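S.K.: Coordinates for the following, if possible.
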Amino acid sequence: MATVDVDAYLDRVGVPAMRPSPEALATLHEAHVRTIPFENVDIQLGHTPSLQLSDITDKLVRRRRGGYCFEHGLLFAACLERLGYQVTRGMARVRPDSPHGSRTHLVLFVDVAGTRFLADPGFGSGLLMPLPLEDGATTEHGGWPYRLRRDGRLWRLEKPDEHGEWVAAHAFDETPQRPIDYVVANHFTATHSHSPFTQRLIVQRLDRGSCRKLFGNRLLVEHATRPSGQPRAVAADELDEVLRWLDIVLDEDELTRLRQVYAGTEPPGA
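M.R.: Next comes the predicted model:
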């Protein structure tokens, strides 16, 4: 935790230091999600993302890159603790109603002012703000509703499907996790052939009312209150421009390698 530069982090997300409160937590959570991209570029380049806080800080804060749930969550948790919050690190099973849903998603429980909140800044196009850990708690996230439902010892984070039916995005209990648990989950997520993160480039940028998504070579802007457009194909020579539009800037070596992988001329990690 001591390796995290909180001042640099707050400058990165554009929020001043504030005393712990539910309102301050919501402000910081939203600023984090709207500023730091969700992306798996390193995995597409054949690298397993480091879970060392010094490496995460260098990547997401100083180099102004993004990352996926483990990187987002560990950085956010450490900064919250440095700011005086009580944080418990947990794990969720993504798509719990699917036989292929894996327990590989980092979630955070933050206790402040007598209330426990689910904080989840690394859930791709999901939560813009924390949710109170209360059965039936429903909140809007940039126009997309989410709710929490208690199911025995499990909590289910639910969102409406295209028919308006509530479906589970992920499910979790409140068991604290150890650092080694994330090492194991990170290894699977970054290296296994069945992981969606090894199969294609994924970038998501959630904002109020819209979400920009690059899945493989398909770019889509989804809207909360109006019909979304059709996805368009992105060629390898457009990657730099598109990634910059998604707030990701790569160095020349990274961009060259990603173009090769993206165009299918070189397998990841070759």
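S.K.: switch to C-alpha atoms for all contacts and neighbour counts from now on
M.R.: Will do.
S.K.: wait, doesn't Leu214 sit right on Arg205?
M.R.: No - shown here, Leu214 and Arg205 do not form a contact pair, counting by C-alpha atoms under 8 Å, at 9.1 Å.
S.K.: how about the helices of the stretch 151-270 of the chain, start to end?
M.R.: Ranges of helices within the stretch 151-270 of the chain are 179-191, 196-199, 239-245, 252-262, based on DSSP state H, counting those that start in this stretch.
S.K.: Kindly reformat those helices as a markdown table containing mean neighbour count and distance to Asp55.
M.R.: A markdown table is the format used below for these (neighbours: other C-alpha atoms under 10 Å; distance: least, C-alpha to C-alpha, whole Å):
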| stretch | mean neighbour count | distance to Asp55 |
| --- | --- | --- |
| helix 179-191 | 16 | 14 |
| helix 196-199 | 18 | 20 |
| helix 239-245 | 15 | 22 |
| helix 252-262 | 17 | 17 |
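S.K.: need these in a markdown table with distance to Arg149, can you?
M.R.: Listed next are those as a markdown table, based on distance: least, C-alpha to C-alpha, whole Å:
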| stretch | distance to Arg149 |
| --- | --- |
| helix 179-191 | 25 |
| helix 196-199 | 26 |
| helix 239-245 | 36 |
| helix 252-262 | 39 |
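S.K.: Of those helices, which is nearest Val13?
M.R.: Smallest distance to Val13 across the helices of the stretch 151-270 of the chain (C-alpha to C-alpha): 17.3 Å, for helix 239-245.
S.K.: Show me what that closest one is packed up against.
M.R.: helix 252-262 (3 or more C-alpha pairs under 8 Å, 6 or more residues apart in numbering; DSSP states H and E).
S.K.: For the helix it packs on, what is the distance to the chain centroid?
M.R.: Chain-centre distance of helix 252-262: 23 Å, with C-alpha atoms, centre = their mean, to the nearest Å.
S.K.: please give me the structure for this one as well, since I'd like to look at both together:
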Amino acid sequence: MPFESFVEPYLLRLGLSLDKHRTPSAAGLRALHRAHIERVPWETLEVHLGRPTTVDPHEAIVRILRGRGGCCHHLNGAFATLLTALGYDVTWHRGGVQSDTDSQPPGATGGHLVLTVDCDGQTWVVDVGFGEALYEPMPLRAGSYRQGPFTYRLRPSQVEPGGWRFDHDERGDFAGMDFTLEPAAPADFAEQHAATFTSPDSRLVRIASVMRRRANGVDHLRGCVLSSTDGTDRTQRALTTADDWFGALAGTFGITLAEIDPAERTALWEKVRAAHTAWQASRAEQSA
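M.R.: As a prediction, this is how the structure comes out:
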């Protein structure tokens, strides 16, 4: 994809201009990261629309330019491509997310894509693909990092020799993520991506989710429940009608789904509502 065909439109999607991002810098990297997190949501709607996706970053860029988002492979792959085009020194790495503290860390399976960027004499951990974690880059250095109301920790991995461990805030949607520093390429994520987007056991397949990180919190649409977290405060609202659900998509996350017709909208809502009902029943059985 030629430079001029996507860089300026991509920056416009982020509310930024090329004139201010012609030279790589740590300050520029932070601004790009924050803008991407705020304006491009983490979302799994393509799964529920029955549209297969791949780990091709240019495919993801096309979706982002249409006003959509994606999961970690899509968002970080697209962002890496943008950063590279802007002159940043970017490396892809395999990661693996630990869903909760009761499960074992999987190691760097490739289920997650994480980036590092060398800039201004420092290596930065860059990740716009969590949906509800990093708001801006972290230095690749052990320690605790406060970003808005949340605190994250970076330390050497105990399961990935020579790798690193990202510990999420205790209020986060997952426990943490281990990653290797070995360079990776899109093909290294293809198998895990396919499994994540097709396996009936995958939570991305079981229930539709959309997330957006803000400077002071997180918005999360899981099935038919919209929640917002701002530090210690958390609100939840059930979306019981199609108008409410599509209204939340557009109003909270900026996803209008203008590209789908009325029949597809109806089918998507019915699928999301049915999956949400099944998910609620499953949770009730587990807690009984």
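S.K.: circling back to that earlier point, Ala169 of structure 1 is nearest to which of the helices of the stretch 151-270 of structure 1?
M.R.: helix 196-199 (15.3 Å).
S.K.: And that closest one, what does it pack against?
M.R.: Right, helix 196-199 of structure 1 is packed against helix 41-44, helix 179-191 by 3+ C-alpha pairs under 8 Å, 6+ apart.
S.K.: Adding distance to Gly73 of structure 1 as columns, could you present the ones you listed in CSV?
M.R.: Below are these laid out as CSV (distance: least, C-alpha to C-alpha, whole Å):
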stretch, distance to Gly73 of structure 1
helix 41-44, 17
helix 179-191, 11
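S.K.: nearest to His105 of structure 1, of those helices?
M.R.: For those, the distance to His105 of structure 1 is smallest for helix 179-191, at 7.9 Å, taking C-alpha to C-alpha.
S.K.: and that closest one, which stretch of structure 2?
M.R.: On structure 2, the counterpart of helix 179-191 of structure 1 by TM-score structural alignment is residues 186-198.
S.K.: For the matching stretch, what is the distance to the chain centroid?
M.R.: For stretch 186-198 of structure 2, the separation from the chain centroid amounts to 15 Å (computed by C-alpha atoms, centre = their mean).
S.K.: got it, and stretch 31-42 of structure 1?
M.R.: 7 Å.
S.K.: and stretch 203-217 of structure 1, which stretch of structure 2?
M.R.: By TM-score structural alignment, stretch 203-217 of structure 1 lines up with residues 210-224 in structure 2.
S.K.: Can you give me the distance of the aligned partner of Ala78 of structure 1 in structure 2 to Trp124 of structure 2?
M.R.: By TM-score structural alignment, Ala78 of structure 1 lines up with Thr81 in structure 2. Distance, Thr81 of structure 2 to Trp124 of structure 2, using C-alpha to C-alpha, to the nearest Å: 16 Å.
S.K.: what about the aligned partner of Tyr152 of structure 2 in structure 1, how many residues close to it?
M.R.: When structure 1 is aligned by TM-score structural alignment, Tyr152 of structure 2 is paired with Tyr146. By other C-alpha atoms under 10 Å, 22 other residues sit near Tyr146 of structure 1.
S.K.: Okay, and Tyr146 of structure 1 sits in which element?
M.R.: Following DSSP states H and E, the helix or strand that holds Tyr146 of structure 1 is strand 144-151.
S.K.: Look up how far Leu134 of structure 2 lies from Glu215 of structure 2.
M.R.: Rather than Glu, residue 215 of structure 2 is Ala. For Ala215 of structure 2, the distance to Leu134 of structure 2 - C-alpha to C-alpha - is 10 Å.
S.K.: An error on my part: the question was meant for Arg213 of structure 2.
M.R.: Look at Arg213 of structure 2 and Leu134 of structure 2: by C-alpha to C-alpha, they are 8 Å apart.
S.K.: Do a quick rundown of the strands in structure 2.
M.R.: Per DSSP state E, structure 2 carries strands over the ranges 42-43, 89-98, 112-119, 122-126, 138-139, 143-147, 150-156, 164-167, 176-184, 209-214, 217-222, 225-230, 233-238.
S.K.: Please work out which of these is packed deepest.
M.R.: Among these, strand 42-43 has the highest mean neighbour count (mean count of other C-alpha atoms under 10 Å), at a mean of 26.
S.K.: Report all helices and strands that that one contacts.
M.R.: The elements that strand 42-43 of structure 2 packs onto, with contact taken as 3+ C-alpha pairs under 8 Å, 6+ apart, are strand 209-214.
S.K.: Other residues contacting stretch 222-233 of structure 2?
M.R.: 148-150, 207-210, 216-221, 234-240, 245, 248, 272-273, 275-276 (C-alpha atoms under 8 Å, 6 or more residues apart in numbering).
S.K.: before we move on, the earlier item: to Thr104 of structure 1, which of the helices of the stretch 151-270 of structure 1 lies closest?
M.R.: Closest of the helices of the stretch 151-270 of structure 1 to Thr104 of structure 1 is helix 179-191, at 5.2 Å (criterion: C-alpha to C-alpha).
S.K.: could you give the angle of the closest one to strand 86-94?
M.R.: With axes from the mean of the first three to the mean of the last three C-alpha atoms, to 10 degrees as the basis, helix 179-191 of structure 1 and strand 86-94 are set at 40 degrees to each other.
S.K.: Could you find the counterpart of Val40 of structure 2 in structure 1?
M.R.: With TM-score structural alignment as the criterion, Val40 of structure 2 matches Ile36.
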